[in-house]
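S.K.: coordinates only, no sequence provided:
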């Protein structure tokens, strides 16, 4: 198993969340290239704005690649994005909780998203 070094490219799902944004900040500070998955162009713009107003990320813009995948649970949604990455940090979870949400729906969505990431990781061509 290869070692993840500071020159590695890491795919991060859930980068627009609180924990995900902190993880991306740490990776950028280490010198990692980060592919951050977002669900819309607007979320990508907001993520970049948030990350690069932080002085710790100054000069690290070239290390961040924001990739839009609107439907994260779509079969093979991550296949193209996963090419060239050395590691995956899966932090995303679909979350739309309201008073009528059933636990099975919430858990099922999270499981389907995780399976989509894992299927793409398993598929990843070895170069």
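M.R.: Thanks, I have the structure now. In this text the structure is predicted, and so the values were computed from the model without any measurement.
S.K.: only C-alpha atoms for contact and neighbour calcs from this point on.
M.R.: Noted.
S.K.: list the buried residues of the helix ranked longest in the chain.
M.R.: Ranked by residue count and defined by DSSP state H, the top helix of the chain is helix 103-123. Burial within helix 103-123, assessed by neighbour count using 16 or more other Cα atoms under 10 Å, is assigned to 109, 110, 112, 113, 114, 116, 117, 118, 119, 120, 121.
S.K.: need the max-distance pair from these.
M.R.: The largest separation in the buried residues of helix 103-123, counting by Cα to Cα, is between 109 and 121 at 18.6 Å.
S.K.: gap between the closest residue to residue 121 other than its chain neighbours and residue 68?
M.R.: Spatial nearest neighbour of residue 121, excluding adjacent residues (Cα to Cα, 6 or more residues apart in numbering): residue 82 at 6.9 Å. Separation of residue 82 from residue 68 (Cα to Cα, to the nearest Å): 13 Å.
S.K.: put this next to the previous one:
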């Protein structure tokens, strides 16, 4: 019906279509990897922004709380805490390197909390 020439043409077309399909799969895979990397970068930026906004909210809450305590009492330790938080927010001091809010600044009588390992030196990072 087709003859030898027709069969060769049919095999050639199938081979060309298969090569085109493989090329499209390779290109699609590359595009998917690029999209996945862009999504991961966006997710990391989103999480970082969320954590920074939460720290800013917490420091604002801390400043408000400490100011409400300092004004009626005139406690100098509370004023020092306010100034420490403001120095961090104004980039005059380094922010702590561990995640979490700034609420565990100096507590009663200026004592610093123990670190997570419990070594007792009270140093929880910079700041």
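M.R.: Sure thing, it's come through. Computed from a predicted structure; not experimentally measured.
S.K.: report the TM-score for the pair.
M.R.: The TM-score (TM-score structural alignment, normalised by the length of structure 1) is 0.25; 50 aligned residues with a Cα RMSD of 4.3 Å.
S.K.: if we can go back for a sec, which of residue 82 and residue 68 of structure 1 has more residues huddled nearby?
M.R.: residue 82 (21 against 17; other Cα atoms under 10 Å).
S.K.: wait, the more buried one sits on residue 11?
M.R.: Yes: if you go by Cα atoms under 8 Å, residue 82 of structure 1 and residue 11 touch, sitting 7.1 Å apart.
S.K.: relative to residue 107 of structure 1, how far out is the residue nearest to residue 121 of structure 1?
M.R.: Distance of residue 82 of structure 1 to residue 107 of structure 1, computed by Cα to Cα: 24 Å.
S.K.: same question, residue 25 of structure 1
M.R.: 28 Å.
S.K.: please apply the same query to residue 38 of structure 1.
M.R.: 20 Å.
S.K.: and if you look at residue 88 of structure 1?
M.R.: Residue 88 of structure 1 is 21 Å from residue 107 of structure 1, by Cα to Cα.
S.K.: and residue 65 of structure 1, by the same measure?
M.R.: Residue 65 of structure 1 is 29 Å from residue 107 of structure 1, by Cα to Cα.
S.K.: with residue 43 of structure 1 instead?
M.R.: 24 Å.
S.K.: and if you look at residue 118 of structure 1?
M.R.: Distance from residue 118 of structure 1 to residue 107 of structure 1, by Cα to Cα: 16 Å.
S.K.: please apply the same query to residue 121 of structure 1.
M.R.: In terms of Cα to Cα, residue 121 of structure 1 sits 21 Å off from residue 107 of structure 1.
S.K.: try residue 89 of structure 1
M.R.: 19 Å.
S.K.: and after the longest helix belonging to structure 2, which helix or strand comes next?
M.R.: Longest helix of structure 2, by residue count under DSSP H: helix 3-73. As assigned by DSSP states H and E, the chain's next helix or strand after helix 3-73 of structure 2 is helix 76-89.
S.K.: report the angle between that next one and helix 3-73.
M.R.: 150 degrees (axes from the mean of the first three to the mean of the last three Cα atoms, to 10 degrees).
S.K.: what packs against helix 76-89 of structure 2?
M.R.: helix 3-73 (3 or more Cα pairs under 8 Å, 6 or more residues apart in numbering; DSSP states H and E).
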